[in-house]
Each structure stands twice: as C-alpha cells, then as structure tokens.
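Colleague: can't give you the sequence, but here's the structure:
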C-alpha cells in the first residue's frame, strides 16, 4: 500500500538543523499553541552526537513508545497494534527499511525512555506542549485535538460549564495534557496510568468525570461504543499532536518529509479516514 521513501544520508557526528514543532501552518515552521515560535532544534545546545537514522537502520528496528489510546494506538482482537499512529509508524519504518516494534511506556517517563534508548520515538497522540518541545526533537504538527470532559450521559446536563464541575473528582492520565487542564481549572483529580483507565474509572463510578483527548473520546464513548452510557461535553482547550524523538535526532526531519510525501500521495488521508480522524488532520507540505 505504501511506497518506500529515500532516506537522508547523514554521516555520523554531523550536527543537523531540524524543523520545529508547531501549529500546522502549511509551508512554514509550525508552532504549538502557547509555545515558542523558534525551532527547538535550533535552540538546542545539545545536538545528537550521532545519527539516529543510522542507529535505527543499523539495528534494523524502530521502537515506538505508546500507550493504549484508541483510535491512535490500540490492539485488535489478534493482539496486533493498529490505529492511525500505529499504521503511520509501520509505514514510516517500512520507508526506512526496518521493522517496527511497539513498546508500552509509562507516559511520565517518556523522555527518560527516549534518552535511555529503550525506545526511539514517542508516537501516541502526543500534545506539543512547551515541556515536550524543550525535551524532545519534535515533528511538525499533524493532527488537531482538544481536552474534553467525559461524564455519565444521564448527568451531563447538570454540568454545562467549568464552574459547575468544581465539586467533581476527575480521573486523568498521569503526566498528560488532561492533568494539565485539571490543574489549570482547579479540579480535584486522581492520576491513573492512561486515558483508557480514566474512562474506565468513570464507567465504574470510582471517578465522577475524566479529562481525555477529544479524538479518543469520539472513538471510545457514546452510542455504539463500549461506553454507551458515557458522553463527552465541554472542550477545555485546543492543541496539536506531534511525534517526539531524542533531542537533536535527525529522524524528526526524516519523518517530516515522510509526512509531506504521504499526505501528497493520499496515504495519510486514507489512513485517517480508516480510523475516523480525517477532520483533525493537518495538511502537510
């Protein structure tokens, strides 16, 4: 389904200047909402000592750090990792001539996992925050997103705005954008391992509400889903997704070009339509 792409040939030890994370404005370096307008790579004082691209090709595998996150990364009934991010990661690994390996990570430790080379990339609907862009070499933004509140459907009308939710106990993924929004709005919250668990807490009644990504909420709660008795309501912010590599990694620029090429030939849009995220897709080029 996908054609192979020509990899950038970079010598070991070469210092490279990489494209910044950002807003998804076509034809320009992108900037995350609330983030810096300058490239994190351009501001980095610690560029990669060697080519990550060469490292991944030499070992023959791209190790992708993920959490359970439908529709981006999740397992089908056969135990295979699928989803928009998972399928894009498979296609990118194929373009590099290596296999893909998926590794579940503790989201709080994602930077440590990268720097320790337990994984090579964080590709899991990751919000481009200032913290993320300062710690990782990020790609351009590829999807729009927001943090939304998940509640029991029969109670949703009682909580039309942030002020009405002040007495609720929220479940949030530890270290996530959802936790950031809980703190910003002064909510009482409990940290859990991932967003799927946050939704489960609401369903089981151990939390009043959860804050999760809108893309996940659209796929996971409401009529026709496993959580038909839940719904999502107010949007707390707007944000963008990017992919993160080790600081100074030349793989970020390689993936930026892959995004441009796969968007141009329709592969990216086709995969987005498969998982129902096409409306959130940011044009690449």
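Modeller: Received it, and whenever you're ready, just let me know what you need. In this text the structure is predicted, and so the values were computed from the model without any measurement.
Colleague: C-alpha from now on. contacts and neighbour counts both.
Modeller: Will do.
Colleague: can you map out the strands along the stretch 1-150 of the chain?
Modeller: Remark: strands assigned in the stretch 1-150 of the chain by DSSP state E, counting those that start in this stretch are 61-66, 74-75, 81-82, 99-104, 121-127, 137-138, 143-145, 147-152.
Colleague: mind listing what residue 93 touches?
Modeller: Residue 93 makes contacts with 61, 62, 99, 100, as judged by CA atoms under 8 Å, 6 or more residues apart in numbering.
Colleague: top of those residues by number of neighbours, please.
Modeller: Each of the contacts of residue 93 was scored by neighbours using other CA atoms under 10 Å; the highest score is residue 62's, at 25 neighbours.
Colleague: how about that residue, nearest residue that isn't a chain neighbour?
Modeller: Leaving aside its chain neighbours, residue 62 sits nearest to residue 100 (4.9 Å; criterion: CA to CA, 6 or more residues apart in numbering).
Colleague: another structure for you, compare them:
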C-alpha cells in the first residue's frame, strides 16, 4: 500500500509539472519561439506576396526584434475580429500587424510604445464626385469589421447620416466591392490605402478630411510584463542602431518609425 501511495504521489506530481509547463508558454518565449497573430491581407504591414509568402513592414520589423531577443518567430494568420481572444487564450504571444492603440484595447492587452503614426481615412474611386466627409451622407460605406476604422467612424458625427455601413472580413474585400460599385467609399488605414494607390495608379482618391489620427503598437497578453519589457528593449535598440530606419526605408521610402 505504501508503495502504491508513493507511485500515485509521483504520478500526480509529474502531471502537475506538465500542466505548469504547458501554461507557461509565451511568458518570454521559453520554447524560443514567439507566435505572432497577423491579418495576412493588410499590406504593406503584413500580407502574402505573389509566391504566397508572408511579407511586409511588420513582418521584417518582428523578425529583426526577435533576433535581438534571441528568439525565432512564427506568423499565425488569424481572424482579426478575435485577435484579443487569441492572445488571452495563449494561442498567440503577440498581436503585431498594424494594431492601433486605443483606450478600449488597453483594458484587454499590454502595449509597447507607439512605433508608427497612422490615420483613418476615407477612400473612393478617382472618378467619384465625393470629395469631403459630408458627401458620405446617404451613401454606402465599407470597412473592416471590428477594426479601428469602425471605431473612428462610430465616433464621428457623419456616421448618423450614412445610409449603410457594410462590414468586411478584410480590406481587400472592401476595396474590391468599392471598385465594382457595391459601396461608395471605404474607411481604411492611411498606410494601407497609400500602398494600393501606388500599385493601382489612377484608381482611387482620398477624401480631403481624415476621420482620426492614431498610432500603432504591439499587443502583449495582460500580466506578461517580462515579455513586454524584453520586446520594448529590442525595439529601442533597433531605433538606436538604425535597424528600424532601414526597414522603414524599404517599405515606405522614408523613416516613419517613431523614436
């Protein structure tokens, strides 16, 4: 009986240890890998190229930071609507793909310092007669569901005068519907639409007024201060040694990273 009791205690202790190990993922990347949740249709921050490889500013930025931290990265495409749930559940370690810092999100995640300025703008077709926000009255406007574009529009008085707000799972679908006339305009990140305007010259134009300025940050799970501090240290080093500037020059043609 004593021997049996001893075996039960050993097995119980082993199971407890395994449970503890599985629950520790992501504190500072003990498995030497950080899983980063992204929207893989968010050019130029993170998207798939013609070879179906995930590329972009945030992708290069994350890889460089991981190298500074002595870890590797895995980019996990996620449903952007569930990004905070993916983080809190431990399925991803970071939200890093044009993730706007807001007071509401600060209640759910930890943020690094802002690293890039952005704005929510309204795009329409170049041939459209829409020129300012007031022109959206009575129109159909598209945007990405549960995005900062939705937040910006909800906070603006023009929202009450818009006929219909159509939500899409990503910006690519929203812009596709704009081009075929299913929506009259799209609320979108400035850095994103400028990328598409450069690729499709003469297709789009921006309204003269933006909806809201904003800043991008990297989201870390609440309580994981150790990972936040290690990541921020790497980002600060990248600012100091010119790594961040080189990545910005590659994707934007100028140094846009906040110091």
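Modeller: Looks like it came in fine. This structure is a prediction, so every number in the text was calculated from the model and none was measured.
Colleague: what does the superposition give as a TM-score?
Modeller: The pair, once superposed, lands on a TM-score of 0.82 when counted by TM-score structural alignment, normalised by the length of structure 2; 229 aligned residues with a CA RMSD of 1.8 Å.
Colleague: related to what we said a few turns ago, can the contacts of residue 93 of structure 1 go into JSON lines with extra columns for distance to residue 155 of structure 1?
Modeller: Formatted as JSON lines, the entries for these read as follows, by distance: CA to CA, whole Å:
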{"residue": "61", "distance to residue 155 of structure 1": "47"}
{"residue": "62", "distance to residue 155 of structure 1": "44"}
{"residue": "99", "distance to residue 155 of structure 1": "46"}
{"residue": "100", "distance to residue 155 of structure 1": "43"}
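Colleague: the residue nearest to residue 62 of structure 1 matches what in structure 2?
Modeller: In the superposition onto structure 2, residue 100 of structure 1 corresponds to residue 73 when matched by TM-score structural alignment.
Colleague: again with residue 82 of structure 1
Modeller: Using TM-score structural alignment, residue 82 of structure 1 lines up with residue 55 in structure 2.
Colleague: any idea how far residue 154 of structure 1 is from the residue nearest to the spatial centre of structure 1?
Modeller: Within structure 1, the residue whose C-alpha comes closest to the C-alpha centroid is residue 125; the distance, by CA atoms, centre = their mean, is 1.8 Å. Between residue 125 of structure 1 and residue 154 of structure 1 the distance, using CA to CA, to the nearest Å, works out to 29 Å.
Colleague: swap in residue 64 of structure 1?
Modeller: Using CA to CA, one obtains 39 Å as the distance from residue 64 of structure 1 to residue 154 of structure 1.
Colleague: of these two, which one has the most company?
Modeller: Comparing residue 64 of structure 1 with residue 154 by neighbour count (other CA under 10 Å), the higher total belongs to residue 64, at 25 against 10.
Colleague: hmm, residue 117 and that one touching each other?
Modeller: No - between residue 64 of structure 1 and residue 117 there is no contact under CA atoms under 8 Å: 10.7 Å.
Colleague: which stretches of the stretch 101-250 of structure 2 form helices?
Modeller: Counting by DSSP state H, counting those that start in this stretch, the segments of the stretch 101-250 of structure 2 that form helices are 103-106, 148-154, 171-179, 190-199, 225-241, 243-252.
Colleague: what's the shortest one aligned against in structure 1?
Modeller: Using TM-score structural alignment, the residues of structure 1 aligned to helix 103-106 of structure 2 are 130-133.
Colleague: ok, the residue of structure 1 most remote from its centre - contacts?
Modeller: Farthest-out residue of structure 1 from its mean C-alpha position, per CA atoms, centre = their mean: residue 158, at 31.3 Å. For residue 158 of structure 1, the contacting residues are residue 164, taking CA under 8 Å, 6+ apart as the criterion.
Colleague: make it 10 Å
Modeller: By CA atoms under 10 Å, 6 or more residues apart in numbering, the contact list for residue 158 of structure 1 reads 164, 165.
Colleague: quick check: it vs residue 237 of structure 1, distance?
Modeller: As it turns out, when the distance is counted by CA to CA, residue 158 of structure 1 lies 21 Å from residue 237 of structure 1.
Colleague: picking that back up, the match of residue 100 of structure 1 and residue 26 touch, don't they?
Modeller: No - using CA atoms under 10 Å, residue 73 of structure 2 and residue 26 do not qualify as a contacting pair, with a distance of 11.7 Å.
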